[in-house]
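Participant: Got a sequence here, can you model it:
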Amino acid sequence: SPPSGRYPCGPAQTSPLPVLPGPSQTPAGEEPTPRLSRSRRPWPLLPETDPPPQDAPAPGSPASPLFSLSLLLFGGYRRVSRKNVLGHAARSTLYREIGRRPGSDIAALAGATGINENTLRYHIVKLVETGTIITFVRPGVVRYFPNQGRYSPFEQVLIHYILNDTPCAILQFLSHCQGMTRQELANALDISGPSVSRQMEGLIADGVVENRSDGRSNHYFLTKDAYRALKSLADGEPAILQHPAHAGENYPCLLEETARGPVAALALDPPRIPGT
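Facilitator: Purely as a prediction, here's the structure:
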């Protein structure tokens, strides 16, 4: 048994919390920490998430004593708002890239900017939280657009398909050859008929393609809205036509002879298949 008056783990003891010296005024840009009585004063608050080191607004590196002291004194990092969100170099770079290539996803942005994906995701969250950019979500992908009202919901859908190889190729063939059948598209794309059908389900549901039947076969056409949107993008958004992996090259479905000529000509009077 333990000696008299002694315990295996010792009696519970408490010690007063340390009082950190520092200025009594809150610096500009920081939120003051509520003052509580000493007996109820909590430990200094830390950020809800751990932002990348370069996001620290205080001077000096995050490892410096000055940075650590300011973090403890003022309860964390400066609050990011719509007014200062682009004051950070990485976020400013991301915003410019999203404006240059609307509809980019995380992988495309990381490749274009050289920013680590984990760091990039943190900054993307801040841009979304402050309403600087908006998201376009489809299964397996999240795309980002500037929040300027520049792109209609339908144009965002169309850009989503342009940034996918098979749907983009379908747009290419239908802009040249209206009324292609499933088998003709399968042969042209070197994919199976069921694969064409799966792609068409989304394109038809989103109003990009319409299906007309002549009683024997189904024939696919670009809708008038798709023509108009393609022409608008070709005329005003040349950067969208470039594949991010091949700078200077164009998407096959939006080459000059594809987007400007046939789209402008066919938008007013799409051809009809025989017998309809």
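Participant: hey, let's count contacts and neighbours off CA atoms from now on
Facilitator: Noted.
Participant: Where do the helices of this protein begin and end?
Facilitator: Assigned helices in the chain, in chain order: 65-74, 89-100, 106-113, 117-129, 153-162, 165-176, 182-189, 193-205, 224-236, 256-259, 261-266 (criterion: DSSP state H).
Participant: Pipe those into JSON lines and attach mean neighbour count and distance to Trp43 per row.
Facilitator: Formatted as JSON lines, the helices of the chain follow (neighbours: other Cα atoms under 10 Å; distance: least, Cα to Cα, whole Å):
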{"stretch": "helix 65-74", "mean neighbour count": "16", "distance to Trp43": "9"}
{"stretch": "helix 89-100", "mean neighbour count": "17", "distance to Trp43": "31"}
{"stretch": "helix 106-113", "mean neighbour count": "16", "distance to Trp43": "36"}
{"stretch": "helix 117-129", "mean neighbour count": "17", "distance to Trp43": "25"}
{"stretch": "helix 153-162", "mean neighbour count": "20", "distance to Trp43": "47"}
{"stretch": "helix 165-176", "mean neighbour count": "20", "distance to Trp43": "53"}
{"stretch": "helix 182-189", "mean neighbour count": "16", "distance to Trp43": "63"}
{"stretch": "helix 193-205", "mean neighbour count": "15", "distance to Trp43": "53"}
{"stretch": "helix 224-236", "mean neighbour count": "19", "distance to Trp43": "54"}
{"stretch": "helix 256-259", "mean neighbour count": "18", "distance to Trp43": "62"}
{"stretch": "helix 261-266", "mean neighbour count": "17", "distance to Trp43": "64"}
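Participant: this one next, for a side-by-side:
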Amino acid sequence: MVRWSRISSILLAAVVLAGIALPGTAAARYTVEPVTEEYTGEWHDFEENTFWDLSPRGMLLHFLLAVLPGVPYIGELFYALSLLASLGFRRITRRTVLDDDFRLGLYRQIAANPGAGAGELGELTGASRGRLRYHLDTLIREGKVAAVDYRSRTGLFARNQRYTDLEQRILISLREEPSRAVLGCLLGSPDAIRNDVAEQLGLSGPTISRHMQEFEVEGIVTVERDGRFVRYRLSKGAREYLDRHAGDVPFPGNPSMERCPTARGREVPMG
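Facilitator: Now for the predicted structure:
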């Protein structure tokens, strides 16, 4: 401690002596005089020097200065991912998406119940809403399942099962009441009128009219005016599909489905 104190004292003394011995630098006096002549040189404004104005070497230098500070963080990210992988996590791909037992079972339920919605699949699998939503999104993202929006509902279909747009609309309609009952009644009675369908199904006339109008717009049902009556029939495509898959259609009482009564001549307002 005493030694460093002596060295400091010697250095301080040397600085003072140098200041005294060199008056031209330490103690010099300066005289400030006003400029009497105007500056005749050119004035230059500053111009912005963009990245693209630099030379290739300058561009490379700027790029390295911008990227190199972040390199350690990228390395840390890969290191953290490698730790997660070692704990059993792995990336889900189209080839591995069905390796999960629950996801495989969910996919099979969708294939067995085409057009089913998330609520119905939740009842079939017993999964919570959050868990079901996550796995459905995963199956859709990886291209195993297709989600079709129709009549304020979303029907789910396995991608390996090919359906036309009309068939998808029919299958989604068959997953809910009273649409399923209405289609079943029309399949059993091709020329039904509104009051007959309403009486058979226990529904109101306006409810039947609303469903028939929607089915007509969607190409599932055709509406024909017969004098004072309005008759409803399945469209050609809808009947052909339902006839081919009559044993698989989830109608009440299927396969021995009761037929709707034939039209008895009641007058039905148009619509």
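Participant: re the thing from before, what's the closest of the helices of structure 1 to Ser213 of structure 1?
Facilitator: Closest to Ser213 of structure 1 of the helices of structure 1, according to Cα to Cα: helix 182-189, at 11.4 Å.
Participant: what stretch of structure 2 does the closest one fall on?
Facilitator: Residues 194-201 of structure 2 are where helix 182-189 of structure 1 lands when matched by TM-score structural alignment.
Participant: could you dump the helices of structure 1 to JSON lines with distance to Lys83 of structure 1?
Facilitator: Listed next are the helices of structure 1 as JSON lines, based on distance: least, Cα to Cα, whole Å:
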{"stretch": "helix 65-74", "distance to Lys83 of structure 1": "20"}
{"stretch": "helix 89-100", "distance to Lys83 of structure 1": "12"}
{"stretch": "helix 106-113", "distance to Lys83 of structure 1": "23"}
{"stretch": "helix 117-129", "distance to Lys83 of structure 1": "11"}
{"stretch": "helix 153-162", "distance to Lys83 of structure 1": "26"}
{"stretch": "helix 165-176", "distance to Lys83 of structure 1": "38"}
{"stretch": "helix 182-189", "distance to Lys83 of structure 1": "48"}
{"stretch": "helix 193-205", "distance to Lys83 of structure 1": "39"}
{"stretch": "helix 224-236", "distance to Lys83 of structure 1": "29"}
{"stretch": "helix 256-259", "distance to Lys83 of structure 1": "39"}
{"stretch": "helix 261-266", "distance to Lys83 of structure 1": "41"}
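Participant: Can you say which of those is nearest to Val137 of structure 1?
Facilitator: Minimum separation from Val137 of structure 1 across the helices of structure 1 (Cα to Cα) falls at helix 153-162, 9.6 Å.
Participant: Tell me roughly how far that closest one lies from structure 2 on average.
Facilitator: Aligned to structure 2 and superposed, helix 153-162 of structure 1 gives a mean residue distance of 1.4 Å (mean Cα distance after the TM-score superposition for structure 1).
Participant: on contacts alone, who are the packing partners of that helix?
Facilitator: Judged by 3 or more Cα pairs under 8 Å, 6 or more residues apart in numbering; DSSP states H and E, helix 153-162 of structure 1 is in contact with helix 165-176, helix 224-236.
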